[in-house]
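K.L.:
sequence below, structure please.
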Amino acid sequence: MANRGYDVVVDVDEGGDLGNTDLQEDLEFHSSNFNDPPNSRSKIPPDNSGPFSNGQNPPPSKRFLWTLSFYAQFFDVDTSEVLRRCTSSLYPRSPFLDILDGNPDLYGPFWIATTLVFILFLTATISQYLAEKGVDHFEYNFQLLSGAAGLIYGYTGFVPIGLWGLLRWFGAESATLVECWALYGYANVIWIPVALISWSPVTALNYVFVAIGFLMSAVFLVRNLWPVVSVTEAKVSRILVIGVVALHAGLAIAIKFTFFAHGSPAIKGSTGDGKGDGAEKMIRSLLGL
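P.N.:
Okay, here's the model as predicted:
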């Protein structure tokens, strides 16, 4: 190949030495056990854009939806922590998302909802019994149990999903789906004492108890959701808050007129003929009815 204008000059002394260079001064040798972590620049950052991550803290390990370890991370709480979170929902002193401290759980919300379902059925049955006192044969209305389960589980399960989807749509991504579930789940704590004292046949008292439950839980939701929704446009944030309050008012109205109002659709659905089928017959036979 012809020379294209590149000239190289090498100065070699008689002993074949390339001359005195300072390469040896720049070379340093370090001991290594080959167990040191690789350079952090070569790592690929994890993807934190999923519905269960807030995009800030990477997950502790790689988990998949079809493994038990994935769901176990949402039940990683003890009894004292659940009680502390329940108390914080009744007496809020600091933002609830700060109390969760990046570890939202589904254990507390599930058992709170389950407890509320059975208490609603029990107290509604007592309320119905007092209203029909003097009847020869009282009939348990087991439709109240299925109605309570559908109302509480449906509201606590699906409303947070819709809210989280709207927050993602409008660019508010500071709350994860599990945090929304936890927020709504612990907001149901106030309904447990409300349901326990709403068996009274005095209608005015029932209205007062349900109104107190609605106000306390609605304030809890708005107070903790406002920092999340406020990052959106002012009009959008107001609409979201109004929607949250309206849906929660619908829950309070459903609790009042389905379980603690005599002559409600659920109570009217009682057959009153002393007959039942399946699980209803078995439960009645166990109760000696």
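
K.L.:
hey, let's count contacts and neighbours off CA atoms from now on
P.N.:
OK.

K.L.:
distance of the residue nearest in space to the middle of the chain relative to residue 259?
P.N.:
The central residue of the chain, meaning the one whose C-alpha is nearest the mean C-alpha position (CA atoms, centre = their mean), is residue 181 at 1.8 Å. Distance, residue 181 to residue 259, by CA to CA, to the nearest Å: 24 Å.

K.L.:
buried sites along stretch 89-104?
P.N.:
Counting neighbours by 16 or more other CA atoms under 10 Å, one finds that the buried residues in stretch 89-104 are 89-90, 92, 96-97, 99, 103-104.

K.L.:
neighbouring contacts of that stretch?
P.N.:
74, 85, 88, 178-179, 182-183, 186-187, 189-190, 216, 220, 223-224 (CA atoms under 8 Å, 6 or more residues apart in numbering).

K.L.:
how long is it end to end?
P.N.:
Taking CA to CA, stretch 89-104 runs 14 Å from one end to the other.

K.L.:
helix or strand: which one has the residue nearest to the centre of the chain?
P.N.:
In the assignment (DSSP states H and E), residue 181 maps to helix 177-187.

K.L.:
what packs against that helix?
P.N.:
Where contact means 3 or more CA pairs under 8 Å, 6 or more residues apart in numbering; DSSP states H and E, helix 177-187 is packed against helix 79-90, helix 107-131, helix 143-169, helix 203-229.

K.L.:
report the distance from that helix to the chain centre.
P.N.:
From the chain centre to the centre of helix 177-187 is a distance of 3 Å (CA atoms, centre = their mean, to the nearest Å).

K.L.:
buried stuff in the helix or strand just after that helix?
P.N.:
Reading on from helix 177-187 to the C-terminus, the next helix or strand found by DSSP H and E is helix 191-197. Of the residues in helix 191-197, those buried under the neighbour-count criterion (16+ other CA under 10 Å) are 191-192, 194-196.

K.L.:
helices or strands next to helix 191-197 in the packing?
P.N.:
Judged by 3+ CA pairs under 8 Å, 6+ apart, the packing partners of helix 191-197 are helix 107-131, helix 203-229.

K.L.:
let's see this one next, to set against the first:
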Amino acid sequence: MSNKATSPKDYSVVLEVDPDESELEFQGFATTSSQQGLQGGGRLDNNKAQNTNASTSFFGTSSFLPEPNAAQQTQGQPSLWQAEYYAGYFNVDTNEVLERMLQSVVPTKNFLDTIAANPDLYGPFWIVTTVIFTMFVTSSLSQSIIAYLHGAKRVYDFTTLSFAVFTVYPYVGAASVGVWATTKYFGCQPSLLEIFSVYGYSFAVWIPIAVACVVPSDLMRWILTLVAFASSAFFICRNIFYIVARSNATVHKALVLVVLAAHAAVALIFKIKFFSYNVGDVGTGDE
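P.N.:
As a prediction, this is how the structure comes out:
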């Protein structure tokens, strides 16, 4: 064996391995265990994805439940039963809500395109709530004015407020779910969130109408009620047509008739319960 110094070239020869054994020589066992963990996690992720797909296949694309926003996806999606899950759908400013209210009264653009980037529940909830209190206040104010002019004592009826609450909220909820379920049955791809938005924002026109119905003319109150009904019903039906047009499905025309009939019934209730008053309706008492 030679005693000469080993050159760098010799080292490269010594470190040379058989190509057939390269995979065995350079396998890291610590990495392998990590990879096994990742593979196990991948199987769990696949199971979660399968469960999610099963839910989505029932509710459809743009489905029953609102999708989490980008912040929720980054930080981890909270549970459906936690308030944080819905926080993103109340993340709108005053200008956005006012713009959407204006579009519901003067529908010059596709409302669904407007709310697509940032659908909200804030506007629909507070618009409906404002309508309820506005109708109660203006109705009570009208009764008080008439009582004062005729020298009668006004007895406030707070059951009117309860009646409004148990009429408007259930109507918006039931009508939204009904339209969603029907359009989905016919093969459309509806989103319950956007239908809630449509029904909620459709009530925006009732706020100024409720104030205007303080006028003492019953004929004028009928005209104002019809205007509010026509405006809100047109807005609802127009957006239902947009939802149907997104797919090749054909929805029975009876859906539109049912929507119009239900909305007309609510408008009639508003007129009779909140916008109809005369001296005979005013509670009297000792001066």
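
K.L.:
helices of the stretch 1-150 of structure 2, start to end?
P.N.:
If you assign secondary structure with DSSP state H, counting those that start in this stretch, the helices in the stretch 1-150 of structure 2 sit at 8-14, 22-25, 29-59, 70-75, 94-105, 111-116, 122-149.

K.L.:
rewinding a little: do you know which of the helices and strands packed on helix 177-187 of structure 1 lies nearest residue 252 of structure 1?
P.N.:
Each of these was checked against residue 252 of structure 1 via CA to CA, and the shortest separation belongs to helix 203-229, namely 6.0 Å.

K.L.:
what's that closest one aligned against in structure 2?
P.N.:
The aligned range for helix 203-229 of structure 1 in structure 2 is 218-244, by TM-score structural alignment.

K.L.:
cool, and stretch 148-164 of structure 1?
P.N.:
Structural correspondence for stretch 148-164 of structure 1: residues 164-180 of structure 2, per TM-score structural alignment.

K.L.:
the match of helix 203-229 of structure 1: how far from the chain's middle?
P.N.:
The offset between the C-alpha centroid of stretch 218-244 of structure 2 and the centroid of the whole chain comes to 20 Å, using CA atoms, centre = their mean.

K.L.:
average offset of that stretch relative to structure 1?
P.N.:
Mean deviation of stretch 218-244 of structure 2 from its aligned counterpart in structure 1 after superposition (mean CA distance after the TM-score superposition for structure 1): 0.9 Å.

K.L.:
tell me which residues in that stretch are buried?
P.N.:
Of the residues in stretch 218-244 of structure 2, those buried under the neighbour-count criterion (16+ other CA under 10 Å) are 218, 221-222, 224-226, 228-229, 231-240, 243-244.

K.L.:
out of the buried residues of stretch 89-104 of structure 1, who's nearest residue 112 of structure 1?
P.N.:
Taking CA to CA as the measure, residue 112 of structure 1 sits nearest to residue 89 out of the buried residues of stretch 89-104 of structure 1, at 12.1 Å.

K.L.:
how close does that closest one sit to residue 68 of structure 1?
P.N.:
29 Å.

K.L.:
ok, residue 185 of structure 1 next?
P.N.:
22 Å.

K.L.:
among these two, which residue is more densely surrounded?
P.N.:
Remark: of residue 185 of structure 1 and residue 68, residue 185 carries more neighbours, 27 against 10, as counted by other CA atoms under 10 Å.

K.L.:
surely that one touches residue 105?
P.N.:
No. Proximity of residue 185 of structure 1 to residue 105 does not meet the contact threshold set by CA atoms under 8 Å, at 9.6 Å.

K.L.:
map residue 126 of structure 2 across to structure 1 for me.
P.N.:
Matched by TM-score structural alignment, residue 126 of structure 2 corresponds to residue 111 in structure 1.

K.L.:
distance of its match from residue 149 of structure 1?
P.N.:
Remark: distance between residue 111 of structure 1 and residue 149 of structure 1 (CA to CA) = 12 Å.

K.L.:
more neighbours: these two, which one.
P.N.:
Neighbours of residue 111 of structure 1 and residue 149, each counted by other CA under 10 Å, are more numerous for residue 149; the result is 19 against 13.

K.L.:
how about that one, nearest residue that isn't a chain neighbour?
P.N.:
residue 117 (5.6 Å; CA to CA, 6 or more residues apart in numbering).

K.L.:
ok, residue 231 of structure 1 next?
P.N.:
The shortest distance from residue 231 of structure 1 to any non-neighbouring residue, by CA to CA, 6+ apart, is to residue 172 (6.1 Å).
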